[in-house]
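Chemist: The amino acid sequence is not available; the structure is as follows:
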């Protein structure tokens, strides 16, 4: 008589639970590594809270900083941050699959389900092939970005430091992390087309979503056999509209601002406008002083941060697909139409409900976090606009700041840590961690149409 196989510890967790636990465990591990002496420069002291904040910001690919990474951490510490960024961008479970491949271990069905949940794949059966393509694609794009940035940084800093700076910023940009080894981010390269366009391209590619990236590449290689998915069309269309619309509005609003675009020549203004539109989509780098932006531009930036990148990508926010479905549903309702249709395909009602749920949960979470930040505020320098911008940046894993992060107190930093964590795993995923398994109702109640809305 054969013994029944024992269930592994991991198999007892649902995909949302395992994603949440793996990120929490990696944050604690990263915090411990950053606290070790070899991770810090001589003469520097790092508190546990600062290490926890930095590890969370790196793993959740946010980029908010309470200390200067270049001045506080040694090369070893900076490499720990880069590793956390790569882990957080691609997904911890994805890296676990890479090691399973290396060890030639078979990946069972439950593990494939968890992987599909993490990379937002539709087909569980084809998820392993998708994971392989993701790794190859990531390595190629980050290597290309490193080489392009090296054309500028090697002549400026020399071979060793130039290549190091190029690789760190390429990884940080593609993973939408926002971490920079420059004290003022990329304000020193505002008019540099090579650096600005390379960083913008890396952030955009990383924010499209791995499923969309693989689908687009396959479509370009063989258009007959590989059609563009509706998901890809929605993401590409929405991303293009947000990018171009954001660049146009940023340019118009800041054109004469003496603190931002005003003193710049025409070419630099155009580059900075494009850069300023792409980076709030969870890139987190800046070529202009964010604190000097006009209120209307700050509002636009906050909106772009809230929408964020796309599902299954290295970015955060409510995601472009969610935003498109919510807007499309509202427009359908205004026009008196029934089903939501996109690119000659009907969007399922469950997808619409899921999008509305994500939008509601994100709004409720941000409102509660902002209220707590205001209640706990002890700095006269931090007003409502500073804290609101900081909260949205943390939740959307962007990393832009009105120079407010270092002025936050301990309680506010804990709130930002929680926001970065929830923003990376997703509010809906976190809600499902504590939710019960879906079950079919035995009783169907009659509908009620006499509830007044609006």
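Modeler: Ah, there it is. Predicted model, so just to flag it, every value in this text is computed and none were measured. Residues are numbered from 1 along each chain as shown.
Chemist: contacts and neighbour counts: CA atoms only from here.
Modeler: Noted.
Chemist: Please tell me I have it right and residue 234 contacts residue 323.
Modeler: No. Assessed by Cα atoms under 8 Å, residue 234 is found out of contact with residue 323, at 10.2 Å.
Chemist: can you pull the contacts of residue 160?
Modeler: By Cα atoms under 8 Å, 6 or more residues apart in numbering, residue 160 lies in contact with residue 154.
Chemist: how much space between it and residue 166?
Modeler: To residue 166, residue 160 is 10 Å away according to Cα to Cα, to the nearest Å.
Chemist: isn't there a strand covering residue 341?
Modeler: Yes. Counting by DSSP: H, G, I helix; E, B strand; the rest coil, residue 341 is part of a strand.
Chemist: Neighbours of it, how many?
Modeler: Neighbourhood size, residue 341 [other Cα atoms under 10 Å]: 15.
Chemist: Residue 352 is in contact with that one, correct?
Modeler: No. Look at residue 341 against residue 352 with Cα under 8 Å: they stay out of range, at 11.1 Å.
Chemist: Pasting the second one now:
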């Protein structure tokens, strides 16, 4: 444990301190009278909650973004979303490069100690790549949305551009904030709004390492890394499964999909499935969904998006690795494999550790929320997983959880945003060699 602390103590502290500093700075700005509309409350707890939600790219809100905050307040939220999304994507990509780079771990640590960096050229190119991907997807999404708002909804060009930029950033960073009280429910029948937002969320949830591989060999899947194959494959599976489950369950619900045409029901089901990856917007009233849909959403939100992405959750690679472990055990195979590649035992333990600690975090958060709020388990669990997975979907109880509930959700957002990243890096870097092994003994299992 001491070696672990020595290896990652300073980087972890720096990451956590930086995010906390941005959150506190954002909450200070949102606490200013100029940030809230006349007659609205400018409490410190609501400002802190909103700032944490924006920096952690979650999207949970205790106040309606459009009516509570002024243009200044909305701009602060926009900047915080961009900082949070770009920062976490850059950080996770750097850690991925360090862990899986060509140089060995000891060589990289020695290089860092001597030069105070992990290769300036590689880091600069990686940061530039993240910036290019971010700006390209956000710009394309903003242009499509702005054009739609002008041509179909009669918005002035300046207002349409602002709406397009805000929601493009919110979608790609997987933040989930919207400038309408009903999020995107007014656009449930408009594929020119729903599809660009959903695709931006999915794009942000892939992670830069995937884009780096696709840029080099997108026409040759055989050359893709195992991480890229798992991320793309699991993304397709979860999107399809989520769309099918949500659409089937809500098909006849008159309060959600029941009043739509068959094609639009599938569109709304796909939109909700995409948003559970960490997007947080909704085109139908989540509070009116069936409890079975909430449960499906819980599972999708807990898994989340890809590693080194703007999305949250335990990550699709972690989920897939656990599946490979189970499959190998059921088959009685000595090695865990995927795509003719053997998964190291260390990586299996890392996936199991992250998953179990995440379950513990959700369980602890749910227990506390049940104590400090009057809501039932199904709604509380949905809210807790949404906060921990930095999703932002809600059954409508966020504004009524009280101060203790807000602080609990704020802590869950921070843990869910930073915990898997720093913990994953810590476990990957924590490699020890031992010159002896203890005698083996087999306790009973099951």
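Modeler: Looks like it arrived, so ask away. Computed from a prediction, not measured in an experiment: that's the story for all the values here.
Chemist: So which elements touch the longest helix seen in structure 1?
Modeler: In terms of residue count, the longest helix belonging to structure 1 (DSSP state H) is helix 127-157. Contacts defined by 3 or more Cα pairs under 8 Å, 6 or more residues apart in numbering; DSSP states H and E place helix 127-157 of structure 1 against helix 109-119, helix 159-174, helix 193-207, helix 210-221.
Chemist: I'd like to know how far the aligned residue in structure 2 for residue 344 of structure 1 sits from residue 96 of structure 2.
Modeler: The alignment partner of residue 344 of structure 1 in structure 2, by TM-score structural alignment, is residue 340. As judged by Cα to Cα, residue 340 of structure 2 and residue 96 of structure 2 stand 22 Å apart.
Chemist: neighbour-wise, which of the two wins?
Modeler: residue 96 (19 against 8).
Chemist: mind listing what that one touches?
Modeler: 209, 308.
Chemist: go with 7 Å
Modeler: By Cα atoms under 7 Å, 6 or more residues apart in numbering, no residues touch residue 96 of structure 2.
Chemist: for residue 127 of structure 1, same thing?
Modeler: 112, 116, 121.
Chemist: what sits against the counterpart of residue 391 of structure 1 in structure 2?
Modeler: With TM-score structural alignment as the criterion, residue 391 of structure 1 lines up with residue 384 in structure 2. Taking Cα under 7 Å, 6+ apart as the criterion, residue 384 of structure 2 is in contact with 362, 365-366, 409.
Chemist: quick one: which of those residues has the most company?
Modeler: Going by other Cα under 10 Å, residue 409 tops those with 28 neighbours.
Chemist: Alignment lookup: that one to structure 1.
Modeler: Using TM-score structural alignment, residue 409 of structure 2 pairs with residue 416 in structure 1.
Chemist: mind checking the SS state of its match?
Modeler: Following three-state DSSP, the label given to residue 416 of structure 1 is helix.
Chemist: tally of neighbours for the residue nearest to it when sequence neighbours are not counted?
Modeler: Spatial nearest neighbour of residue 416 of structure 1, chain neighbours left out: residue 394 (6.0 Å); criterion: Cα to Cα, 6 or more residues apart in numbering. Neighbour count for residue 394 of structure 1, taken as other Cα under 10 Å: 33.
Chemist: Same check on residue 299 of structure 2?
Modeler: 17.
Chemist: In structure 2, mark out all the strands, start to finish.
Modeler: Taking DSSP state E as the criterion, structure 2 carries its strands at 337-338, 341-342.
Chemist: got TSV for the ones you listed, with distance to residue 4 of structure 2 too?
Modeler: TSV is the format used below for these (distance: least, Cα to Cα, whole Å):
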stretch	distance to residue 4 of structure 2
strand 337-338	28
strand 341-342	26
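Chemist: Single out the most deeply packed of those.
Modeler: With neighbours defined as mean count of other Cα atoms under 10 Å, the strands of structure 2 peak in mean count at strand 337-338, which reaches a mean of 16.
Chemist: Show me the contact partners of that strand.
Modeler: Residues contacting strand 337-338 of structure 2 (Cα under 7 Å, 6+ apart): 324, 343.
Chemist: what's the offset of it from the middle of its chain?
Modeler: Chain-centre distance of strand 337-338 of structure 2: 26 Å, with Cα atoms, centre = their mean, to the nearest Å.
Chemist: what's the answer for stretch 56-73 of structure 1, then?
Modeler: Distance of stretch 56-73 of structure 1 from the chain centroid (Cα atoms, centre = their mean) equals 15 Å.
Chemist: First-to-last residue distance for that stretch?
Modeler: 16 Å.
Chemist: what range in structure 2 matches it?
Modeler: Stretch 56-73 of structure 1 corresponds to residues 52-69 of structure 2 when matched by TM-score structural alignment.
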